[in-house]
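Participant: sequence unavailable; structure follows:
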């Protein structure tokens, strides 16, 4: 059934505020194929693929960098194995052969946990400043230099490891500082570039680069470690990030108004669709109103809960595959990556479905965000519990882990993009806030995993999965109760109201 003239594509039924958005007629919507906004999403996708490759490569490389996970050298002969070793390997060590020139280190499980968590200490520091400055000046320079700087630092990883643990810890913290601005910058850019009924698919496409990067980096890291030695991992990943930076700064613009290759039709469509909310915010922010906003707290708490399980698997899954299931390094990398392939595909699909439900007025934005969050997180908790009872069964453990992360990809169209729903103009800053809280599990979870699994028993790993499952479920229920998809009153300025009134009057007159 055709829409009536003057229908707002930005007006999902029950979530549209009276201040409204500019009205766009259906026949004025330019196609996404080969569009500037789709090209931006693809470049962001590649950028976040690199970002997560840089983030997770240490998780797999750690297995090759460490020649023993025992704290005391004299314990090697009596090491406890959670599961029986494969036939023929009972008298072998867990060390992975490296070329003669490649060093290996004596790092215990606690030290490994600190190294894997160090990245997030730096990542916490730049989320809020990055979101604020991206919302004020645009996200191009912050996202571009965030990836480029992290890539350059990654090239120094072998040298830092050779100098000592503290140097490597410091380097990982610096990498986190550089990478911390990337997601807030992405959100700030989409606030200016993404029409409301295309937000889910554009943002899930760009953000799915994180899962795709993990999927590619984990097995590739294992292969490179066994063939070229672990230092080559950091040289190749760092080089890829530097190459991406060249394309980013050539082809990307902060705003459709300043893009040199965008068509006039697409530019007008985007500007009119996002309306006055698609402009940068001023120096002052409604901080008190944000602090008292229940929907914002719902995002923060839910992301903290969901990220606990995500970061637990992201940083510790290769160790579980090695120490418990005893996969060789190449199989370890591939099987650790398999869950992220499913999450990548599901997150993109969920974005298309979510936009369709909103555009066709089948569900409100609030309902879509809540349903996709609940369906993505609650079953994932169940599969984490199932992993804890899978014991030494390789098939069951890998199946449940894959299903857990795959289904979790549905939440990409839920809570993880909700900031742009409740306050588009401040979306980058809000994502900086929510990601800061959401990154705390990235610091704590690897350390907790190292503590629980210090004795290398199945009981220790069972605690890891149970804790992650319970926290994940709490987040899903909290957002279902307190989340919202409506633009908050504190996010609408008097200028916005005046502009909306003008647009509404213009629509009535035509």
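Facilitator: Received it, and whenever you're ready, just let me know what you need. Source: prediction; values computed, not measured. Residues are numbered from 1 along each chain as shown.
Participant: from here on, contacts and neighbour counts on C-alpha atoms
Facilitator: Will do.
Participant: residues contacting the residue with the shortest distance to the centre of the chain?
Facilitator: Centroid-nearest residue in the chain: residue 210, 5.4 Å away (criterion: C-alpha atoms, centre = their mean). By C-alpha atoms under 8 Å, 6 or more residues apart in numbering, the contact list for residue 210 reads 45, 48, 49, 51, 52.
Participant: try residue 224
Facilitator: Residues near residue 224 by C-alpha under 8 Å, 6+ apart: 230, 232, 233.
Participant: in addition, the following structure is provided for comparison:
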């Protein structure tokens, strides 16, 4: 039998923390949890991208070149080919490699659903350990697999699908974890710590991976380094991190009492059923999903197409385009964390309400990037001018994580994992249309054709942001009251 309870008690289940290990702590346990999520995020982003970042060192990648003379820029200074001294074990077409990488997102989207459901009903701790260990194991065996099969494309496809299935669990599980450790008055600041791992992970992937290869002289080294780090983080996670404060034997009584008081009436740590019908029929959920789909289009466009623009239009080398496109992420990290703490301070002191802050940061994150990137296209072949605009535009993406990405925890922290299934999972559907629309609008990859894509992106962002600003809400939803399972 299931009953809906209201108001919510902080917790009514037996608690391991009732016999907590009392100790002075200079770092509150909730910050330890978020720092561990940050480190695991860095590791998982590196693990998913190692093959893509190192493939030039162990494979002869054949590029299909289409030459057009319309609106083309002159060739930039080409740097020394750093991969030519490495033995290539197989050949692969660039387009085939891209298609294999795209398979990652098919299973990535699918496993969002069971990941969100399991996290909300049974807890995310062991789920996060499992996926981190799985990704690490994949990278441990990947070099031997590539050598043994000589880069068999079907084997690479299977690996991409398995990696996507494992990592699809991550964001729903971490959303649930953050919801159970981050009170409303600290939600933006604690979320910013976790999300910083995303930007640092991209930076480590783009710069660190190749640096490790060049320093060691062996393309297999990053696979073992990041695989080993993943195993180490899994062990630390299992020992020191727990799904919620009531399961943590190391939390101090003072911190536990503080979190209980702050979360009373909003977060219930007991096992519960998910109110599927209420969620699926909630207008606020679908407004949030629509906004996320536009934001994921924007994110995928910037992450995938801006480096291509720098390479194909502005005529920088692959290496230069890779390094340039990684420039904003450190700035985004600093901006995200500092503004996250500022946002909590502003709302905590009542200067601006939470909904206004969420809409303000969402608007900055949605409208800033396409405006700056479109402006950069009018710099034409002025590489410094265009890249400056691109870096500024990409940096604005950080603000979305202090607005739109906090909504699952604002609307229903008890079901933040399942809501993230919709926002991050279904939101990535827009990415599947990106390649087709790009091929249709910019077949020759000229400045004018790309400019049309930038206008389309600005239009998508404007429509979605306007809808969210007018109709969106951060108010706690009635169906957040949990359905508690009783025998």
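Facilitator: Sure thing, it's come through. These numbers were taken from a predicted model, which means no experiment stands behind them.
Participant: and the TM-score between these chains?
Facilitator: Superposed pair, TM-score by TM-score structural alignment, normalised by the length of structure 2: 0.85. Supporting alignment: 460 aligned residues with a C-alpha RMSD of 3.0 Å.
Participant: over in structure 2, see which of the contacts of residue 210 of structure 1 survive.
Facilitator: Mapping the contacts of residue 210 of structure 1 onto structure 2 (both residues aligned by TM-score structural alignment, their matches' C-alpha atoms under 8 Å) leaves 45, 48, 49, 52 still in contact.
Participant: what's around the aligned partner of the third one in structure 2, how many residues?
Facilitator: For residue 49 of structure 1, the aligned position in structure 2 is residue 42, judged by TM-score structural alignment. By the other C-alpha atoms under 10 Å criterion, the neighbourhood of residue 42 of structure 2 contains 25 residues.
Participant: count the neighbours of the closest residue to residue 130 of structure 1 other than its chain neighbours for me.
Facilitator: Ranked by C-alpha to C-alpha, 6 or more residues apart in numbering and with sequence neighbours excluded, the top spatial neighbour of residue 130 of structure 1 is residue 181, at 4.6 Å. By other C-alpha under 10 Å, the residues close to residue 181 of structure 1 number 32.
Participant: residue contacts, the equivalent of residue 181 of structure 1 over in structure 2?
Facilitator: Mapped onto structure 2 by TM-score structural alignment, residue 181 of structure 1 lines up with residue 169. Residues counted as contacts of residue 169 of structure 2 (C-alpha under 8 Å, 6+ apart) are 108, 111, 112, 114, 115, 116, 127, 128, 131.
Participant: out of these, who's nearest residue 375 of structure 2?
Facilitator: residue 108 (33.4 Å; C-alpha to C-alpha).
Participant: alignment lookup: that closest one to structure 1.
Facilitator: Under the alignment (TM-score structural alignment), residue 108 of structure 2 pairs with residue 123 of structure 1.
Participant: isn't that match up against residue 183?
Facilitator: No: under the criterion of C-alpha atoms under 8 Å, residue 123 of structure 1 makes no contact with residue 183, lying 10.8 Å away.
Participant: ok, back up a step: Throw the contacts of residue 210 of structure 1 into JSON lines and include secondary structure and distance to residue 263 of structure 1, thanks.
Facilitator: Compiled in JSON lines, the contacts of residue 210 of structure 1 are given as follows (DSSP: H, G, I helix; E, B strand; the rest coil; distance: C-alpha to C-alpha, whole Å):
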{"residue": "45", "secondary structure": "helix", "distance to residue 263 of structure 1": "22"}
{"residue": "48", "secondary structure": "helix", "distance to residue 263 of structure 1": "26"}
{"residue": "49", "secondary structure": "helix", "distance to residue 263 of structure 1": "28"}
{"residue": "51", "secondary structure": "helix", "distance to residue 263 of structure 1": "30"}
{"residue": "52", "secondary structure": "helix", "distance to residue 263 of structure 1": "32"}
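Participant: from those, which two are the most distant?
Facilitator: 45 and 52 (10.7 Å).
Participant: quick one: residues in contact with stretch 297-310 of structure 1.
Facilitator: 377, 405, 415-416, 418-419, 433-435, 437-442, 445, 465, 468-469, 471-476, 478-479, 482-483.
Participant: 7 Å instead?
Facilitator: 415, 434, 437-438, 441-442, 445, 468-469, 471-472, 474-476, 478-479, 482-483 (C-alpha atoms under 7 Å, 6 or more residues apart in numbering).
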